[in-house]
Every structure is written in structure tokens, then in C-alpha cells.
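Engineer: whatever this is, show me its structure:
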Amino acid sequence: MTQSAQKTEEPLTLVSHTLCPYVQRAVIALTEKGVPFERKDVDLSNKPDWFKEISPLGKTPVLVVGTHPIFESAVIAEYLEETAPNPLHPQDALARADHRAWIEFGSAILNDISGFYNAKDAESFEAKRAQIAQRFSRLETRVKAAPWFDGDKFSLVDAVFGPVFRYFDTFERFGTFGFFDETPKVRRWRETLSARPSVQNAVSPAYPELLTEFLKKRGSYLSGLIEAKAA
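Structural biologist: Have a look, this model is predicted:
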């Protein structure tokens, strides 16, 4: 891959939302690559017209390269791989395909997490909890955690799972759910990722409180646990 031939000097603006895990992926990748960018947060509950024009799906992140918007986090990550230094994908084609597949696995877990915090009753809550724990058990059979997903080089898979694990830092303030009881390598990987500066700085210091307020407003079973904990 000839990244230098594709390199762009256009200014980069990352259009973001304070809680979006897909935004965090892009921030981590940009930070790991040492690429300067401006971050511009939007309120997704009151989307400005200019945002609707550059985001056909109405979602964040959007990376504006000069005046050209690129939407969808996976596309943004691949664009950065082609144009920025410090590649985060493996050079080997088969290894790259494997990493891309596990990135999709990470996206599936994010969907499961949404189902978990939106579950309306104890039965559906437990079903979602068990599904997430099963996902991590499957991940345990692949992750090396030495110290990163595939060994000693930080990759886009690590950039994807940093935001995944961040959710559980907040969840565990309100209960013990056993997500990682049987997955020592995943636990070790999670702890190592949480100490990575690019992962830590992908959100504001107010993130835990902002996420807690978001969860309290879901009207879900987890919302009730949060309220009970605060009482």
C-alpha cells in the first residue's frame, strides 16, 4: 500500500456526538496516527440543517476533509489507513480481513449493549446480559491480549473495543453483571485499553456522568437499577 501517494493535506474536522462509540473509534485512530483534527460536537436530538446535508444517515461521525464529508466510521477508518501514516491494519491481506471481521464483531456487541440498556423488564435484561457475556466468551478464544488484540501492535480492532469496554465502566457502578467472569484475557485486554491515552482522551472527563444521565432517561430496567442505587 502506497500511503504517501494518497496523502492529503486538507484540514480535517470530525463531526461528533459526546457519547457516540463510533466517534470514539475515529478519534482513537486519528490520535494513534498523529493526525491533527478539529472536533465539532452536534446535538443529535436537534440536528442542525448543515449536519443533515453532510450526513445522509443522520449519524455521527462525519469526517470533513477540506469541504468533502465522509460518513460512516468504517469508511473513515479505511480512508485514514490510505492517507495517514502509522498504519493500524496488518500488512498481510488475510490478517487484514480477519481484523475487519472482528471489527464487525465489535459492532455487533455495541448493538447488544443497546439492547441491554434499553431492555424493559428483568427477563429481557437478563437475556441481553447473557448474550453479551457469550460474545465475550467467543472473543476470549481469539484475543491475544499481549498486550493488544493481536499481540504487541495496537490495531483498529483495539480502537473499536476501547469504546465497547468503556460502557462497562459505567454499568458496573450500578451492579455486578458477570460479563467478564470467565474471560481472563478479555479482562486483561480491557484493562490495558483503558490505560491507553488515545482511548482515555477519546471522550471528555464528563463522559461517565453524561452516559449515566442518558441511561437514566431510557425508562428501562437498567434505569430502575440506577435510580435504586442513587436512592
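
Engineer: CA atoms for contacts and neighbours, from now on please.
Structural biologist: OK.

Engineer: now do the contacts for Pro87.
Structural biologist: Residues near Pro87 by C-alpha atoms under 8 Å, 6 or more residues apart in numbering: 33, 81.

Engineer: and it, what element?
Structural biologist: Using DSSP states H and E, no element contains Pro87; it sits outside every helix and strand.

Engineer: tell me the spacing between it and Arg142.
Structural biologist: 22 Å (C-alpha to C-alpha, to the nearest Å).

Engineer: here is a second sequence; please produce its structure as well for comparison:
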Amino acid sequence: MSLQPIELISFKTCPFVQRSVITLLKKNIEFKITYIDLANKPDWFLEISPLGKVPVVKYGDNILFESAVINEFLDEITPDRLMPEDPLQKAKDRAWIEYISQVLVNQFVMSVADNQSDFEKHSTSLTEKLQRLETIISDDAYFNGANFSLVDTALAPLFTRFDIMANTFQKNFLADFPKLAALGKRLTRFDFVKKSVVDNFEEVYVDYLKGKNSYLTA
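Structural biologist: As a prediction, this is how the structure comes out:
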């Protein structure tokens, strides 16, 4: 299948954009990336993004939005599928991808909390969500077992940020979750995960949190 030109509209610290970049790199799909400032969204972006959020993908003359939708589309138009063919397992994967989206939102809200009370409240909520993931993930190499899937694509940005929190702020949120910690180490070693963020991502991410007066950076 001949692919149309692909352009990904991105914000440098967005974990949902990172999901789509991981999928593009994992599947060796050529693409162009355009960065915008979400605090000052350009008019052309608002015209094509119904929700005013990233990621947005231009596929030829077509517009796609929402990372889970984008990733499934990219998976379906290229070989070596990352989503299962079985309808029930596919539905389960979609459900867990949505759950992981909420975990990412929780991680973000916690990371930008500007006081101890809010930070601890969101940290507790995040820990509860991580506990549920710990009980459901496979004992094998990846979330579902031996094969990498779009659920792993959804999870990887979580670990990218947890690594920075542990290394820079000495906050190890995975200390009590050995299966998640092992999966995180496995995923973040892949080149297609390492290259899914800008080269100076740690610096950009920390500066972003400082700009939000994050309690985490105090």
C-alpha cells in the first residue's frame, strides 16, 4: 500500500504525541513533525484540531486526531500489526489503552501541582492506578505477553517521565511495582522509544515543570 504524506503536529512535552511518534518509528513510517506552542495555539492549528489538542496527523489532505485513533490507523495501513486480530482481545487492548490515558493524565496533573497538598492527593491517585496495572500486566516481556503491542506504545511515555522524576527529583514512583518497573526498563531501552522525544527532552521537560511552579521541582 502506497502511503500518503504524513505530518504530525506536536508539542514537545506531550506524552500523547510521544505515543504516536513511537508507533511511527516502530513501524518505520516516514513522517514530518511540526511543533507548536499549546500556550499560544496558531489559528491554522485550531482550524484543523476540533479539540484544540495534540497530536493531530495530516494524512495527505485528511486530518486525524486523538492518539489512540491515530495509532490504530497507522497500524492498519502498514504490515506487522501491533493490534490483535481477535475482536475480544482487540477490545480489551482498547480498554486498557484508555485506562492508561487516564494514568498519563493523572501523572501530568500530579507533576504540575504547585503545592504539597495537591501533589500528595494526585500522587495517591496515581499510585492506586499503578497498583491496578501491576496486577493486570503479563509476567512475560510486554503488557500482553511475548509480543509488543499498542498497549506498550501507550505505556512507554509514562516510563519516560518516571525515569526523569527518579533521576532528577529522586521520586521513584515504581519502587513498589516490580513488574511495571521491569516493563519500563525494557521499553525505554528501545531506540524507537528513545528517539520518540526531542534530544534534550529531560531539560525541556524539567524547564516546563519549573515554568508551572511544580512542587516536584521545589
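
Engineer: all helices of the second structure, in order?
Structural biologist: With helices called from DSSP state H, the second structure shows them at 15-26, 43-48, 67-76, 87-111, 116-136, 150-169, 178-188, 191-194, 201-211.

Engineer: closest one to Glu7 of the second structure among these?
Structural biologist: helix 15-26 (10.8 Å; C-alpha to C-alpha).

Engineer: distance from the chain centre to that closest one, please.
Structural biologist: 7 Å (C-alpha atoms, centre = their mean, to the nearest Å).

Engineer: same question for stretch 93-100 of the second structure.
Structural biologist: With C-alpha atoms, centre = their mean, you get 12 Å for stretch 93-100 of the second structure.

Engineer: tell me which of the helices of the second structure is the most buried.
Structural biologist: helix 15-26 (a mean of 24; mean count of other C-alpha atoms under 10 Å).

Engineer: separation between the aligned residue in the second structure for Tyr221 of the first structure and Ala146 of the second structure?
Structural biologist: Using TM-score structural alignment, the partner of Tyr221 of the first structure in the second structure is Tyr215. Applying C-alpha to C-alpha, the value for Tyr215 of the second structure to Ala146 of the second structure is 39 Å.

Engineer: count of neighbours near Asp121 of the first structure?
Structural biologist: Applying other C-alpha atoms under 10 Å, we find 12 residues neighbouring Asp121 of the first structure.

Engineer: show me what contacts it?
Structural biologist: By C-alpha under 8 Å, 6+ apart, the neighbours of Asp121 of the first structure are 220-221.

Engineer: next: Ala156 of the second structure.
Structural biologist: 19, 184, 187-188, 193.

Engineer: relative to Leu110 of the first structure, how far out is the counterpart of it in the first structure?
Structural biologist: By TM-score structural alignment, Ala156 of the second structure lines up with Gly162 in the first structure. Using C-alpha to C-alpha, we find Gly162 of the first structure at a distance of 11 Å from Leu110 of the first structure.

Engineer: same check on Gln3 of the first structure?
Structural biologist: 30 Å.

Engineer: same question for Asp121 of the first structure.
Structural biologist: 20 Å.

Engineer: one step back: Tyr215 and Ala146 of the second structure: who's more crowded?
Structural biologist: Tyr215 (19 against 11).

Engineer: so what's the closest residue to the more buried one other than its chain neighbours up against?
Structural biologist: Leaving out its chain neighbours, the residue that sits closest to Tyr215 of the second structure by C-alpha to C-alpha, 6 or more residues apart in numbering is Asp114, at 4.7 Å. Asp114 of the second structure makes contacts with 212-216, as judged by C-alpha under 8 Å, 6+ apart.

Engineer: likewise for Ile97 of the second structure?
Structural biologist: Per C-alpha under 8 Å, 6+ apart, neighbours of Ile97 of the second structure: 68, 150-151, 154.

Engineer: if we use 10 Å, what do you get?
Structural biologist: Residues counted as contacts of Ile97 of the second structure (C-alpha atoms under 10 Å, 6 or more residues apart in numbering) are 68, 91, 103, 150-155.

Engineer: likewise Glu191 of the first structure?
Structural biologist: Here Glu191 of the first structure is in contact with 145, 147, 162, 165, 185 (C-alpha under 10 Å, 6+ apart).

Engineer: tell me the counterpart of the second one in the second structure.
Structural biologist: It refers to Pro147 of the first structure. By TM-score structural alignment, Pro147 of the first structure lines up with Ala141.

Engineer: so who does that match touch?
Structural biologist: With C-alpha under 10 Å, 6+ apart, Ala141 of the second structure has these contacts: 147-148, 179, 182-183, 186-187.

Engineer: and the helices of the second structure: which comes nearest Ile36 of the second structure?
Structural biologist: Closest among those, using C-alpha to C-alpha: helix 43-48, at 8.5 Å.

Engineer: so that closest one corresponds to what in the first structure?
Structural biologist: Going by TM-score structural alignment: helix 43-48 of the second structure matches residues 49-54.

Engineer: ok, residues contacting that stretch?
Structural biologist: Counting by C-alpha under 10 Å, 6+ apart, residues outside stretch 49-54 of the first structure touching it are 15, 42-44, 58-60, 62-64, 67-71.
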